[in-house]
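Colleague: take this sequence and fold it.
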Amino acid sequence: MSDTKIDQTAAPSSDPATRRARRASLPRHAKVRVAKREVADPAAAFEVLDLARIAHVGFVDEGRPMVIPMLHARIERTLYIHGAKATRIVKGMQDRAPVCLTVTLLDGIVVARSAFHHSMNYRSVVVHGAVRHVVGDREREAALVALTDRLLPGRWDEVRPMTDKELAATGVLAIEVEHITMKRREGPPVDDEADYALPVWAGVVELAETVTAVTPDERLAPDVPLPRSLRGPGAAEAPAAPASSPGLSRGRGAA
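Modeller: Below is the predicted model of the structure:
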């Protein structure tokens, strides 16, 4: 067998032999079972990572498998997660420890003519890599900016800086991507040929994420306008909105 290393994050090749070599070079844990649903383009996989709001991070702690939902951010081919230094994933992880990170975007419910063929339209990504603790001040700040702006683009510049105490209590982990795979299902249900004549409704229920309300905090200082991070890039300065303004719901906030 050739010792040539295949770059798993490189652009996909149209050459069948190269694509077969890529699949063969993958370790077993990084292979896609249903090949027809694999998306071989790493750029598409990174795009899904950037769209997903929550990642599930798998690791081993004291011999037990653990999976934790976490906010993630990407800078080029490095993923970042963070948490209090006392948390299990930050405190217990050693540099170069293997981790697995997954995200899924649900695009639709596939309604078939039989229970067996019901499915979902989705885009999912699995990342395998090695973790390291981020200790350099410059990289830590870049990671924290990226993580904050993943919640609302531009939010970091709108809020007060983190204090030294907050920085000292926060651990930042980097995951260097070693293998990244993407799967996608799209389109209508695929029923047994004999079932297409059945008087049973079939199709796709399209799904999308949406904002339902923007609720101001009950302790919001007077005359604070809606920030640019909530109004979108290029928006004009907004006046402070009273609680009864259309588009804003005012209710009891979380404690």
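
Colleague: going forward, measure contacts between C-alpha atoms and count neighbours the same way
Modeller: Will do.

Colleague: endpoints of stretch 46-56, how far apart?
Modeller: End-to-end span of stretch 46-56 (C-alpha to C-alpha, to the nearest Å): 15 Å.

Colleague: and for stretch 214-230?
Modeller: 9 Å.

Colleague: Ala168 versus Ala142, what's the distance?
Modeller: Distance from Ala142 to Ala168, by C-alpha to C-alpha: 16 Å.

Colleague: let me fix that, I meant to ask about Ala208.
Modeller: 38 Å.

Colleague: and the two? Which one has more around it.
Modeller: Ala168 (11 against 8; other C-alpha atoms under 10 Å).

Colleague: doesn't that one lie inside a helix?
Modeller: Yes: the assignment for Ala168 by DSSP: H, G, I helix; E, B strand; the rest coil puts it in a helix.

Colleague: how far away is it from Val200?
Modeller: Distance, Ala168 to Val200, by C-alpha to C-alpha: 60 Å.

Colleague: what does Gly83 give?
Modeller: 49 Å.

Colleague: those two: which is more packed in?
Modeller: Gly83 (17 against 11).

Colleague: ok, now how distant is the residue most central in space within the chain from Ile68?
Modeller: Note on the chain: the residue nearest the mean C-alpha position is Ala52, at 3.3 Å, using C-alpha atoms, centre = their mean. Going from Ala52 to Ile68 by C-alpha to C-alpha gives 15 Å.

Colleague: compare with the first, here's sequence two:
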Amino acid sequence: MLSTTPRTRLGREKQRGSHDRDDLYEVLDTGLVCHLGVVVDGHPMVIPTGYGRVGDTLYLHGSTGARSLRAGKDSEVCVTVTHLDGIVLARSSFHHSVNYRSAVVYGRARLVTDEDERLLGLRALTEQLAPGQWDYARRPTRKELAQTAVLALSLEEASVKIRQGPPSDDEEDYALPIWAGVLPLVTTWGEPVPDPVLPEGIDIPVHIGGRQ
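Modeller: Okay, the predicted model is just below:
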């Protein structure tokens, strides 16, 4: 179960909140990009970036020179992941909405210095985007690792909010001759596009080709 804190307590539409930790995992594990919120030189900054989860730890990475990563190290940050599942079209414009799944994680980000954990985090990031790719591609060199910062964020303080289903109109509006319902949004993978300089004879690996 997710514990409620002043930062994760929902103020509106509380019925859409979930305290089920499995719902948090589902939102995170099926996402591809998160948004990292930090304060840089006294100003808020929100950066889209890749991430990966191992247990109750979220890993993020970037260049050691990135301002967002430097600012996030040992600081309070906020990470969000959102899935848009559909547009909810009501009979009145006031009640238009969206179906979505979202997660918000608060905490103090930790710079990962242990080499084994750094590789664990980078593997999680790679596998989040393309499961099977970590064992297929070349591993990072020491020089590449020196240029990469990995942050770890505990999932101890997190909230989940989900909206699904049809529109909720005012009772008197249900008699209006206006179409209402949900326009689902479905994201699919396209055909893999090979690198133009890829030598002939190198087939698409199964873990990539099987995702369409």
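
Colleague: TM-score for this pair?
Modeller: A TM-score of 0.94 describes the superposed chains when it is computed by TM-score structural alignment, normalised by the length of structure 2; 211 aligned residues with a C-alpha RMSD of 1.6 Å.

Colleague: all strands of structure 1, in order?
Modeller: Using DSSP state E, the strands of structure 1 run over residues 38-39, 55-61, 64-70, 73-75, 78-84, 98-111, 119-133, 170-185, 203-206.

Colleague: quick one: which of the ones you listed is nearest Trp156 of structure 1?
Modeller: Proximity to Trp156 of structure 1, assessed across these by C-alpha to C-alpha, is greatest for strand 73-75 (13.6 Å).

Colleague: equivalent range in structure 2 for the closest one?
Modeller: Using TM-score structural alignment, strand 73-75 of structure 1 lines up with residues 52-54 of structure 2.

Colleague: aligned to Arg70 of structure 2, what sits in structure 1?
Modeller: Match for Arg70 of structure 2 (TM-score structural alignment): Lys91.

Colleague: buried ones in the lengthiest helix in structure 2, by neighbour count?
Modeller: Criterion DSSP state H: the longest helix present in structure 2 is helix 115-129. Residues 118-119, 121-129 are the ones in helix 115-129 of structure 2 that count as buried (16 or more other C-alpha atoms under 10 Å).

Colleague: ok, now stretch 112-132 of structure 1?
Modeller: So, applying 16+ other C-alpha under 10 Å, buried residues of stretch 112-132 of structure 1: 112-113, 118-132.

Colleague: what does stretch 176-191 of structure 2 give?
Modeller: 180-182.

Colleague: contacts for it next, please.
Modeller: Contacts of stretch 176-191 of structure 2 with the rest of the structure, by C-alpha atoms under 8 Å, 6 or more residues apart in numbering, involve 84-91, 165-167, 209, 211-212.

Colleague: go on, stretch 151-160 of structure 2?
Modeller: 2-5, 8-9, 17-19, 23-24, 56-61, 69, 72-73, 101-112, 121.

Colleague: in structure 1, point out the residues matching that stretch.
Modeller: Stretch 151-160 of structure 2 covers residues 173-182 of structure 1 once aligned (TM-score structural alignment).

Colleague: and that stretch, how far out from the chain middle?
Modeller: Here stretch 173-182 of structure 1 is found 12 Å from its chain centre; the criterion is C-alpha atoms, centre = their mean, to the nearest Å.

Colleague: cool, stretch 9-17 of structure 2 as well?
Modeller: With C-alpha atoms, centre = their mean, you get 20 Å for stretch 9-17 of structure 2.

Colleague: can you give me the buried ones in that stretch?
Modeller: Under 16+ other C-alpha under 10 Å, the buried positions of stretch 9-17 of structure 2 are 10, 17.

Colleague: what about that stretch, start to end distance?
Modeller: 9 Å.

Colleague: same question, stretch 177-194 of structure 1
Modeller: Start-to-end, stretch 177-194 of structure 1 (C-alpha to C-alpha) is 45 Å.

Colleague: equivalent analysis for stretch 83-103 of structure 2, please.
Modeller: Stretch 83-103 of structure 2: ends 9 Å apart by C-alpha to C-alpha.

Colleague: quick one: contacts of it?
Modeller: So stretch 83-103 of structure 2 is in contact with 24, 27-28, 31, 80-82, 158-169, 173-174, 176, 178-186, going by C-alpha under 8 Å, 6+ apart.

Colleague: what about 6 Å?
Modeller: For stretch 83-103 of structure 2, the external contacting residues (C-alpha atoms under 6 Å, 6 or more residues apart in numbering) are 80-82, 159-164, 167, 178, 180-185.

Colleague: my read: Glu149 of structure 2 touches His61, true?
Modeller: That one is not Glu; residue 149 of structure 2 is Ala. Yes: counting by C-alpha atoms under 6 Å, Ala149 of structure 2 touches His61, with 5.5 Å between them.

Colleague: aligned partner of Tyr100 of structure 2 in structure 1?
Modeller: Under TM-score structural alignment, Tyr100 of structure 2 pairs with Tyr122 in structure 1.

Colleague: which of the residues in stretch 162-169 of structure 1 are buried?
Modeller: Here stretch 162-169 of structure 1 shows Leu167 as buried, counting by 16+ other C-alpha under 10 Å.

Colleague: which residues does the match of Arg70 of structure 2 contact?
Modeller: Contacts of Lys91 of structure 1 (C-alpha under 6 Å, 6+ apart): Lys85.

Colleague: got the contact list for Gln212 of structure 2?
Modeller: Gln212 of structure 2 neighbours (C-alpha under 6 Å, 6+ apart): 189-190.

Colleague: what do you get if the cut-off is 8 Å, keeping everything else the same?
Modeller: Here Gln212 of structure 2 is in contact with 188-191 (criterion: C-alpha under 8 Å, 6+ apart).

Colleague: in CSV, list these along with distance to Trp134 of structure 2.
Modeller: Converted to CSV, the contacts of Gln212 of structure 2 look like this (distance: C-alpha to C-alpha, whole Å):
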residue, distance to Trp134 of structure 2
Thr188, 22
Trp189, 19
Gly190, 21
Glu191, 21
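
Colleague: nearest to Glu13 of structure 2, of the residues you listed?
Modeller: Taking C-alpha to C-alpha as the measure, Glu13 of structure 2 lies nearest Thr188 of the contacts of Gln212 of structure 2, at 30.1 Å.

Colleague: the equivalent of that closest one over in structure 1 and His29 of structure 1, how far apart?
Modeller: Applying TM-score structural alignment, one finds that Thr188 of structure 2 aligns to Thr210 in structure 1. Thr210 of structure 1 sits 34 Å away from His29 of structure 1, going by C-alpha to C-alpha.
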